[in-house]
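Enquirer: the following comprises the amino acid sequence and a computationally predicted model.
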Amino acid sequence: MNPLITADVTERLRQHVAGRVIAPDETDYETLRTTPAGAPDARPAVIVRARSTADVVQAVAAARESGLELAVRSGGHSGAGHSTTDGGILLDLGEMKELEVDLERRTARVQPGLTAGEYNEAVGRHGLATGFGDTGSVGIGGITVGGGMGLLTRRYGLTIDSLLAAEVVTADGTVLEADTDHHEDLFWAVRGGGGNVGVVTRLTFRLHPVDEVLGGMLVLPATAEVIEGFVRLATAAPDELSTIANLMPCPPLPFVPAEVHGRPVLMAQLVHTGPLEAARRTLESFRSLAEPYADLVRPMRYPDIFQGEEAGPMPEVVSRGGFARRIGAQEASALAEAVATPGSARIVQIRVLGGAAARVDAAETAFAHRDQPMMLMLVAFCDGPEDRARQERWLEEASGMLDGAAYVNFLGREGPERVRAAYPGATWDRLVEAKRRYDPGNLFRLNQNVPPTG
């Protein structure tokens, strides 16, 4: 980076930004430059901790006029490392946490720095919720623009299906309010387009009545029969039930018997939003798949499902993800064998979809995979280069279960072909047109990029 350019940019930002502007030699820089995932060693030329839409406009202008790369961070969970930049401007939205709840209309207007856990705790005091994935520390801005899958997906759809409006700063610094009646192409692109058309600075969500749920973790042995049965039951379950199953060697959890630690287990996160007795009947069928190693499923407030999460950065991982059309006996057997292989630290995540998310027209948003029945994430932890090569061979073999389509929020640095797989056919063409209109110079390129040239 040119030190004269970065010094000028930093000084300009300090003159015009109300939030903090942090250079590499200042307090908190080392902490703020790191991310929970992706590229923690990247060193931005300057970090802007925006407090308002006006601050965002200034940061966008500084990047556009200086030519410095612009990274936009909500919660910092980009697995591809897009939540930071090496030598560019890091626009950190983490201090933009204003939230206004309209109980009469059942809507919430919120800034993008709020996390999913913070949002649902706040609106949960009113017995309401919006679905934001399954991890409380995820920033709502990032998860929303990619689509948003989680523990309310089958009941209320993707996060974007509850999005009513968005305030967006485009590449030329214009602030636009987009909804179904204003800047419809921009609103369409924001809902699943992955941040390609601007910085979202406010979001208006529909709130759903979600107070007490029957939910929590169920730990079962990860046999082929249990895996196949779990997928079958989750697929046939009513919309009120959403599930996320993780197959892995059992970590040393205090609520699991010590003799189970290290064994392959299916750790299921379940949330049933229907009447309690109906929920108990539905979940009993999951318990009957095998004697549970642990059963933490209980009536609880929905925000409590987000308590107790990941602790710190993970070791090196390789991963492959996408959608799967089926997990039958053969696939379940292969997955059970993969997580039971000695010396292989692997996690396979299965998210059964359908329900409300599948009933939205695929052309209505930039998320095009409404007909996909489930999502599969294959993750392996690597212990050095030799182990990495072994784990990548496994990923190549196991990815035969995937159908080729991609979910933009779960993509790593996998190249333009995988980005195209997230936006097939007419969806890609429509995104390119929106990109040409709102970001013709591709200022917002540190993402799963849709270039304006197509």
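Expert: Received the coordinates, thanks.
Enquirer: going forward, measure contacts and count neighbours with C-alpha atoms only.
Expert: OK.
Enquirer: for F367, give me its contacts.
Expert: 146-147, 191-193, 422-423 (Cα atoms under 8 Å, 6 or more residues apart in numbering).
Enquirer: any idea how far L158 is from it?
Expert: 9 Å (Cα to Cα, to the nearest Å).
Enquirer: joint contacts of these two?
Expert: By Cα under 8 Å, 6+ apart, the residues touching both F367 and L158 are G147.
Enquirer: for C382, give me its contacts.
Expert: By Cα under 8 Å, 6+ apart, the neighbours of C382 are 315-318, 345, 388, 391.
Enquirer: which stretches in the stretch 151-300 of the chain count as strands?
Expert: When assigned using DSSP state E, counting those that start in this stretch, the strands of the stretch 151-300 of the chain occupy the ranges 163-169, 175-178, 199-206, 208-209, 212-221, 241-249, 264-272, 294-295, 298-301.
Enquirer: circling back to that earlier point, just the buried ones from the contacts of C382?
Expert: 318, 345, 388, 391 (16 or more other Cα atoms under 10 Å).
Enquirer: relative to T34, which of those is nearest.
Expert: V318 (19.5 Å; Cα to Cα).
Enquirer: strands of the stretch 301-450 of the chain, start to end?
Expert: 317-324, 346-352, 374-381.
Enquirer: pasting the second one now:
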Amino acid sequence: MTTYTPTLDHKLLERLRGAVRGDIVEPGDPGYDEARRVYNAMHDRRPAIIVRAVDSGDVIATVDFARDQGLALAVRGGSHSVPGYGTCDGGVVLDLGLMRGIRVDPETRTAWVEGGCTWADVNHATHAFGLATTGGIVSTTGVGGLTTGGGMGHLARRCGLACDNLVSVDLVTADGHFVACTDEHDSDLFWAVRGGGGNFGVVTSFAFRLHPIADILGGPTFFPLDGDVIRRYRELVAEADERLGAVFVVGLGPPVPFLPERWHGRPLCGMVTCWTGPQDEDDRIRDRVAALGPVLGRHLERMPYPVINTLFDDLVPAGLHHYWKGSFTQGLPDGAIDAFVEYGADTPSIQSVTVVFPLDGACHRVGPEETAFSYRDADFSIALSPTLTTREECEARKDWVRAYHRTLERHSMGGGYVNFMDGDDQDRVRANYRDNHARLTALKRRYDPGNLFRLNHNIAP
């Protein structure tokens, strides 16, 4: 491997050392290889420096340094960015992973969450008070990337997207200014970060609205991979109480004890239930889900809400190789269902799962112009991912997901969810933001005319 060594202004670097409380890691330092590693092992990059920030002052100093040096700046929270935007070659990585403080006010049902937190951190802190908010389906996912992209999860039908539950954010802009953004103060930036990704600055803290959710009925129910099962799922979502989270998956049977061994590694589909309604309705929910088709196996039990956000963790640990595509649909067209069955039968690994997120209910009660996330008329968001153990296997299956995505596009809305896009999807940015793209571009021109924050699905100034 050829190592790229940039020329740094060492006086500025020493000034940076004096300005930050966190560690600065350089090539050759002990722990450099560990510090540069990200979740998606497809990205093996060598930054010039990695700053492990501990507070907003460190963030401001690092942003100023990267800007003044003319270096690429990668901002890393949970490091789950599939295109590898949390790292770079020859630039600066601003690692927020040590900024994981959380304060919960149960009276106002608000949580203040630092930018390096994961959803496991948030769920742990809020569950102590019987509260929760929408936050992904894998607990190791970073709060920052998921929320600024929009933020889907098990609670979206009842509570809206993660970005819909934002009360405020603290943001460091490209000129190094610290801005507290709400609907009343710097409202244009507050609008932009709710779906506009990392294009407008580094969010050092989020304030989330919380909901009284403690224990739930949750877990997966598996069925044969059959179009009729998926059509019944479509009917269930159309009629279901918004308190029913109903993420659907297509893939290969995982090696879990509640699924007969003969189904391990074979194509199937399933629904991950998250019922936040009263416990005395649990049996009704179990029966309704079981009516989708022949039940191959299920683990549908009462559990603390944080547990359901960990069910995929062991399936997709850090260090695997990912390549993703995403799309939105209105309804769930028969053509899309046919694609799930056709391509699902050729799913390349147990870790490669097609995930269908319902986006109705509370998500539809926010207008397309109220946040940067514009697909408020979409009913479902679909994520496609070959996830393999080696780079070679992942490269070999890219054609599978591209063909799968092209087939789905014939039944989709044109753009897709930015957090499900890979690095070769930059040409889709305008479609991803639809009518909001022009406003986002104007704001980008105002707040980041030099495009310092460009390692993302970039809204160019």
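Expert: It's in. It should be emphasised that the depicted structure is a prediction, and the values quoted were computed from it without experimental measurement.
Enquirer: any idea what the TM-score comes out to?
Expert: Once the chains are laid over each other, their TM-score by TM-score structural alignment, normalised by the length of structure 1 reads 0.94; 450 aligned residues with a Cα RMSD of 2.0 Å.
Enquirer: helices - which of the contacts of C382 of structure 1 land there?
Expert: 388, 391 (DSSP state H).
Enquirer: just the closest of the contacts of C382 of structure 1 to A39 of structure 1, please.
Expert: Nearest to A39 of structure 1 among these, counting by Cα to Cα, is E316 at 10.8 Å.
Enquirer: ok, now which ones touch the aligned residue in structure 2 for Y423 of structure 1?
Expert: By TM-score structural alignment, Y423 of structure 1 lines up with Y433 in structure 2. Counting by Cα under 8 Å, 6+ apart, Y433 of structure 2 makes contact with 372-375, 415.
Enquirer: please identify which helix or strand holds the residue nearest the centre of structure 1.
Expert: By Cα atoms, centre = their mean, structure 1 has its centre lying nearest to I143, at 4.3 Å. Element membership of I143 of structure 1, judged by DSSP states H and E, is helix 140-146.
Enquirer: same check on A74 of structure 2?
Expert: Counting by DSSP H and E, A74 of structure 2 is found in strand 73-76.
Enquirer: whereabouts in structure 1 does that strand align?
Expert: So strand 73-76 of structure 2 sits over residues 70-73 in structure 1, by TM-score structural alignment.
Enquirer: same question, stretch 181-196 of structure 2
Expert: Using TM-score structural alignment, stretch 181-196 of structure 2 pairs with 178-193 in structure 1.
Enquirer: for the matching stretch, how far is the first residue from the last?
Expert: 14 Å.
Enquirer: ok, and what's touching it?
Expert: 144-147, 160, 163-168, 176-177, 196-197, 364-367, 408, 431, 434, 438.
Enquirer: centre of the chain to it, how far?
Expert: Its chain's C-alpha centre and that of stretch 178-193 of structure 1 lie 20 Å apart, by Cα atoms, centre = their mean, to the nearest Å.
Enquirer: what comes up buried for it?
Expert: Result for stretch 178-193 of structure 1 [16+ other Cα under 10 Å]: buried residues 178-179, 185-193.
Enquirer: for stretch 388-407 of structure 1, same thing?
Expert: For stretch 388-407 of structure 1, by 16+ other Cα under 10 Å, it's 388, 391-392, 395, 398-399, 401-402, 405-407.
Enquirer: on that earlier part again, determine which two of the contacts of F367 of structure 1 are furthest apart.
Expert: R191 and A422 (13.1 Å).
Enquirer: contact partners for the aligned residue in structure 2 for M377 of structure 1?
Expert: When structure 2 is aligned by TM-score structural alignment, M377 of structure 1 is paired with A383. Residues near A383 of structure 2 by Cα under 8 Å, 6+ apart: 324-327, 354-356, 420.
Enquirer: also V348 of structure 1?
Expert: Taking Cα under 8 Å, 6+ apart, one finds 246-248, 335, 339, 376-379 in contact with V348 of structure 1.
Enquirer: and G412 of structure 1, by the same measure?
Expert: If you count contacts by Cα under 8 Å, 6+ apart, then G412 of structure 1 has 79-81, 319 around it.
Enquirer: fine by me, thanks again.
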